[in-house]
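Q: Structure here, sequence nowhere to be found:
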């Protein structure tokens, strides 16, 4: 079976590729290297002891994409490519509508042209906004409060519409909460996004600078924002389970999180324990578009995929630091 991962040299894509290569599947990666490096391909192959076919390209031209899909006889697309920084999306909204929404449309058009009918899409908890009661269910209010979330929601709607136009088209949409941690080797750990807690923390530790906490006046138990964090291995296992479910011709949307909320200070205290020292921190003003509390209900994915998160918060923090710091 031939599987294509768009954005496959990114943080999640690289971890997914290593896991998929454990099976008999042929893994193809399409990436424009705008947020990654070709070294990641070598690292994936080193860890898996298998070869992958790498295609340097973006998703802007559906005709080129269609040729790629046909030539390589792709059966299923894992669509992970896109821009992902919430804060940046306020300053560069059109970048997000282009990279996330428009390019998803181009990919879907290419899939339609080349008769590729299976997609697993990397969506986000940001599609929910702030009006839902925690833990948020998949049928909650969809009112994003930032352009990033809007771009992801548009992509979801495009995918769902394609399934209505083409009856044999199948999809699974995975709404990620906050993945953290890395492969134990440290070879897949070069996520430099300053919009994400763990890469930001690691960079500050390396530079011996204080970690910035955005806001200390939220209506939470310790004044800092609460999020649902999930270990990268658990997130990847959800993709693998989704692939099996998809082949039963099922269309579904799943939250992927632990169903528990942890504050920023709780995360830092856990890192303190792992490091056996206190992390230097500094409080700064809130970032625009950051809700106070957001965590999911994961009952649907547990029931339908028999999936369970296997790692606790301490595991997540250990994996984040292993062979990195």
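A: Received it, and whenever you're ready, just let me know what you need. These numbers were taken from a predicted model, which means no experiment stands behind them.
Q: alpha carbons only for contacts and neighbour counts from here, please
A: OK.
Q: now the strands for the stretch 51-200 of the chain?
A: For the stretch 51-200 of the chain, applying DSSP state E, counting those that start in this stretch gives strands covering 53-56, 76-79, 118-124, 170-176, 178-180.
Q: any chance of the ones you listed in CSV, with mean neighbour count and distance to residue 263 too?
A: Formatted as CSV, the strands of the stretch 51-200 of the chain follow (neighbours: other C-alpha atoms under 10 Å; distance: least, C-alpha to C-alpha, whole Å):
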stretch, mean neighbour count, distance to residue 263
strand 53-56, 14, 39
strand 76-79, 23, 30
strand 118-124, 24, 19
strand 170-176, 24, 18
strand 178-180, 22, 12
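Q: Put this next to the first one:
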């Protein structure tokens, strides 16, 4: 059993990983500045897990606050989610992304060193692969980012690689996510961003619920079967279980740093996702096609073979489960907020 500090633990992915860690017998403490999350999420995590989940409200750029959270709660591992992640916003305001993502991660690492904690799982992104040279994308694919958000993730990966090379006591897992969607089966936690969503699935669900008038599809002239972007959508609970598997693996291995894709290996287009959501949930999702979004690529989907072979992990939940759980969370949230 480990005591794991989750930075960004009140967020979408962090909250689901908290549930999976608890199910695996680990203790958890969440650290979050609540800039794009809500403290009430922790109450829902507690309801699902049946155990108290401490929440420390703080910013990863505040080294003293991170150090205090680690020491006060006896954490001996960190899973790092805290970061800004909207591609379009990163293009418009890159300084904000370098400050929060890169400077924030360095501050976190410094605090961990201060506390003699050197076990880290880092939330990276398939964005680091840039424009695919081949598909599916495996971990050996060259990195070449196309937007500032992706560049911050790649810079952090390179920083962690250098740190691990300089100090082999580190045990670091870099997890390159593809596109997490869906929600916990309870309907208590899911993707619920502040303001207008930047990701596809919460936008679809809010349009279906009438909270937003229509979905903007960013481009229909890509070199894909229907012209819209193709992505590898993975259920967030599968992704969460991948974190538990990665944490268990790095604790037992000699390598200071390892990289794994977390994806399904299956690509779906934007129009595929809209059609599936409408079919599975018997709803309508009005949408219109607009111009391409800066920094996007046509197709991006994973080769998950290394994670399967080395972590003993693979995605189990299908597209129907992704769409159904998203809609369940949307309706449950609406009832709670009524």
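A: Now that the structure is in, tell me what you want to look at. In this text the structure is predicted, and so the values were computed from the model without any measurement.
Q: what's the neighbour count on residue 51 of structure 1?
A: 15 (other C-alpha atoms under 10 Å).
Q: Same question for residue 168 of structure 2.
A: With other C-alpha under 10 Å as criterion, residue 168 of structure 2 counts 13.
Q: can you redo the strands of the stretch 51-200 of structure 1 as JSON lines with distance to residue 187 of structure 1?
A: Output for those, formatted as JSON lines (distance: least, C-alpha to C-alpha, whole Å):
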{"stretch": "strand 53-56", "distance to residue 187 of structure 1": "18"}
{"stretch": "strand 76-79", "distance to residue 187 of structure 1": "22"}
{"stretch": "strand 118-124", "distance to residue 187 of structure 1": "22"}
{"stretch": "strand 170-176", "distance to residue 187 of structure 1": "23"}
{"stretch": "strand 178-180", "distance to residue 187 of structure 1": "15"}
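Q: do you know which of these lies nearest residue 249 of structure 1?
A: For the strands of the stretch 51-200 of structure 1, the distance to residue 249 of structure 1 is smallest for strand 170-176, at 6.0 Å, taking C-alpha to C-alpha.
Q: average distance between the closest one and structure 2?
A: Compared with structure 2 after the fit, strand 170-176 of structure 1 shows a mean deviation of 0.4 Å (mean C-alpha distance after the TM-score superposition for structure 1).
Q: And that strand, what does it pack against?
A: strand 118-124, helix 147-165, helix 232-246, strand 252-256 (3 or more C-alpha pairs under 8 Å, 6 or more residues apart in numbering; DSSP states H and E).
Q: That strand versus helix 147-165: what angle between them?
A: 160 degrees (axes from the mean of the first three to the mean of the last three C-alpha atoms, to 10 degrees).
Q: returning to what we had before: which one of the helices and strands packed on strand 170-176 of structure 1 lies closest to residue 16 of structure 1?
A: If we rank those by C-alpha to C-alpha, the stretch that ends up nearest is helix 232-246, at 5.7 Å.
Q: Run through who's touching that closest one.
A: Applying C-alpha atoms under 8 Å, 6 or more residues apart in numbering, the contact partners of helix 232-246 of structure 1 are 12, 15-16, 19-20, 118, 120, 170-172, 176, 179-183, 256-257, 305, 307-311.
Q: Tell me how far the aligned residue in structure 1 for residue 307 of structure 2 lies from residue 232 of structure 1.
A: The alignment partner of residue 307 of structure 2 in structure 1, by TM-score structural alignment, is residue 301. Distance from residue 301 of structure 1 to residue 232 of structure 1, counting by C-alpha to C-alpha, to the nearest Å: 16 Å.
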